[in-house]
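A.B. asks: 3D, please:
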Amino acid sequence: MRIDLHVHSTASDGTNSPAELMKLAADVGLSVVALTDHDTVAGWAEAAAAVPDGLTLVPGIEVSARWLGVSPGIGLHLLAYLPDPDEPELSAALRRVRENRAGRARRMVDLLRAGGIDVTWDEVLADAAGAPVGRPHLAHALIRRGLVGTVSEAFAPQWLGQRFRLPKEDIEVFEALRLITGAGGVPVFAHPLAHKRGRVVPDGVIAEMAAAGLAGLEADHPDHGPAERAHARDLAAAYGLFVTGSSDFHGTNKPTGLAVETTTPASYERILDLATGACPVTPGAPGAVPPART
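C.D. replies: Reported below is the predicted structural model:
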């Protein structure tokens, strides 16, 4: 089995539609793929309706969280696998995050305009095409003006990485764990040691997260070097967590290919054993949206 448990679609900040992702996953020989758009389940139904023979879809969410043990807090992402998409508390929390992200993006447009860059809110909205607005959509505006060549360049400190960036209002991490597990989902800490992205939480916080319901660590990730992968495995062994590997595929928004990192069947089985929210989707499964487990 080849298993990639972290991919993004146009429902958040990827460049492939959910249906296109299902075809791509099959084309590269994946057996299992998890759709984990940021703070939304908007792509689940389209993906579920497009799952081809030989592929299983794991519906998920990449939840924006924050550890508040230092000031300013440290942002982190939790991959929530197979939660109930209709659980009221989780749904409300994710809606607040999306609404905050839209307001933040609009204020960042104002910052860009104040800095002499004639970006308009209407063009950013058009680029998002109904998905939650985020920094990649602002990056596309900079690319169109020839100021940067790629989304990665747009995220540099002189652009959207620092100068024109505003802080997010994410879900406090232990509240996020409570919400995910309360919705029957299985939480895995995404790229927990990716120092190249910025500050990471201390090892002791991961121990506290494990005690609060964290189930796994994403050890094999394109932003982890050999030492970070080894350290993630050591932490997982110390705290009784399983490890996963994932591409974090975003289409052309990032240079990482689909299925460049994969998860073992044993870790995938752990997710299936722990989940009580939604079900994986295979061809011919009834309904477009994964049903809640009984």
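
A.B. asks: For the rest of this, base every contact and every neighbour count on C-alpha atoms.
C.D. replies: Fine.

A.B. asks: Tell me where the stretch 51-200 of the chain has helices.
C.D. replies: In the stretch 51-200 of the chain, the segments counted as helices under DSSP state H, counting those that start in this stretch are 88-114, 121-128, 135-144, 151-154, 173-182.

A.B. asks: and this one, so I can compare the two:
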Amino acid sequence: MSGAPDAVGEADLHTHSTVSDGTESPTRLMEQAAAAGLWGIALTDHDSTSGWAEAAAAVHETGVALIRGMELSTRSGFMSVHMLAYLVDPLDEGLLAETARIRESRLSRAEEIVRRIGRDYALDWDDVLAQTAEGTTIGRPHIADALVARGHVATRSAAFEGILHPRAGYAHPHYAPDPLTGVRLIRAAGGVPVLAHPGTRGAERVMDEDSIARLVDAGLFGLEIDHPENRPDAKRRLRELATRYKLEVTGSSDYHGAGKPNRLGELRTSAGVVERIIAEASGAEPLIP
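C.D. replies: Down below sits the predicted model:
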């Protein structure tokens, strides 16, 4: 893009709707952003841009700016690594093909998890479908909600700490490209890639420096350091890496509605960084009322 628009403000750059594993529609999410007094949000549903049109329709009504994006699944060995992809071209063929493959794998993985759980608990696929909306990218959070509805656990978080934890033996990974491929896909689609919540497992589990350097060479823009689930020791390490590799620092809530305790707008990205994201993107325009 030729440059950032006037009157850019702070934004919460990581939110989810019912298109993936949030509990609020894109319209309701925009309304909640207005109630929180936010200048803007990024809608970043998992591996999908299907919520963009509905959220876009609410921009002028709510007065909230929309940075259209997604949270792209990638995988490094056994570790899930998520990439926030801002202002990508939703019709880019490479990105479309890869996200379709990821969603198909997510679906088959979810069906297999439910089959495994169903051997030991009263749970079937209809229970999971009851927790979704039309067009939802189905994943483990919906299985968690079904477990809550069935009374097997008290909350979504409890499901992830128990039945859906890898040690329980029911869950297994879905397909995702490696992080380097993820960054390249996002850049090829005109988007701006940021490594999502990279410090949730503590400093010892932060991605190694050589891997970060390779991502930077491929076009990594920033690190989502100000995230409610990043641990303090990891944040210190990540800020060192951000300084060394001249990466931008973003902040966001990772809001899922009732699906997580995270509060919309509790952490935000500065107006200056939002401007730089907009200026670097060529895949889609921000929508500003």
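
A.B. asks: As a markdown table, the helices of the stretch 51-200 of the first structure with mean neighbour count would be great.
C.D. replies: Formatted as a markdown table, the helices of the stretch 51-200 of the first structure follow (neighbours: other CA atoms under 10 Å):
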| stretch | mean neighbour count |
| --- | --- |
| helix 88-114 | 17 |
| helix 121-128 | 16 |
| helix 135-144 | 21 |
| helix 151-154 | 19 |
| helix 173-182 | 21 |
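
A.B. asks: Mind checking these for the one nearest to Gly216 of the first structure?
C.D. replies: Closest to Gly216 of the first structure of those, according to CA to CA: helix 173-182, at 11.9 Å.

A.B. asks: and the closest one, which stretch of the second structure?
C.D. replies: The alignment of helix 173-182 of the first structure onto the second structure (TM-score structural alignment) spans residues 179-188.

A.B. asks: Do you have the strands of the second structure handy? List them.
C.D. replies: According to DSSP state E, the second structure carries its strands in the segments 11-15, 40-43, 65-76, 79-86, 192-195, 222-226, 248-251.

A.B. asks: Would you format the ones you listed as CSV with distance to Trp125 of the second structure included?
C.D. replies: Converted to CSV, these look like this (distance: least, CA to CA, whole Å):
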stretch, distance to Trp125 of the second structure
strand 11-15, 26
strand 40-43, 28
strand 65-76, 23
strand 79-86, 24
strand 192-195, 32
strand 222-226, 34
strand 248-251, 36
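
A.B. asks: Can you add mean neighbour count and distance to Glu285 of the second structure and give these back as JSON lines?
C.D. replies: As requested, the strands of the second structure are arranged in JSON lines below (neighbours: other CA atoms under 10 Å; distance: least, CA to CA, whole Å):
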{"stretch": "strand 11-15", "mean neighbour count": "28", "distance to Glu285 of the second structure": "15"}
{"stretch": "strand 40-43", "mean neighbour count": "28", "distance to Glu285 of the second structure": "12"}
{"stretch": "strand 65-76", "mean neighbour count": "25", "distance to Glu285 of the second structure": "8"}
{"stretch": "strand 79-86", "mean neighbour count": "23", "distance to Glu285 of the second structure": "10"}
{"stretch": "strand 192-195", "mean neighbour count": "28", "distance to Glu285 of the second structure": "12"}
{"stretch": "strand 222-226", "mean neighbour count": "24", "distance to Glu285 of the second structure": "19"}
{"stretch": "strand 248-251", "mean neighbour count": "23", "distance to Glu285 of the second structure": "19"}
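
A.B. asks: For Gln131 of the second structure, which of those is the nearest?
C.D. replies: Between Gln131 of the second structure and the strands of the second structure, the tightest spacing by CA to CA is seen for strand 11-15, at 18.8 Å.

A.B. asks: mean distance, that closest one to its aligned residues in the first structure?
C.D. replies: Taking mean CA distance after the TM-score superposition for the first structure, the mean distance separating strand 11-15 of the second structure from the aligned residues in the first structure is 0.5 Å.

A.B. asks: so that strand matches what in the first structure?
C.D. replies: Taken onto the first structure by TM-score structural alignment, strand 11-15 of the second structure occupies residues 3-7 there.

A.B. asks: Tell me how far that stretch lies from the chain's centre.
C.D. replies: 10 Å (CA atoms, centre = their mean, to the nearest Å).

A.B. asks: contact partners of it?
C.D. replies: 30-37, 58, 79, 244-250, 258-259, 261-265, 268 (CA atoms under 8 Å, 6 or more residues apart in numbering).

A.B. asks: what do you get if the cut-off is 7 Å, keeping everything else the same?
C.D. replies: When contacts are defined by CA atoms under 7 Å, 6 or more residues apart in numbering, stretch 3-7 of the first structure is touched by residues 30-36, 245-250, 259, 261-263.

A.B. asks: go on, stretch 265-284 of the first structure?
C.D. replies: 1, 48, 51-53, 55-59, 82-84, 183-186, 242-244, 290-293.
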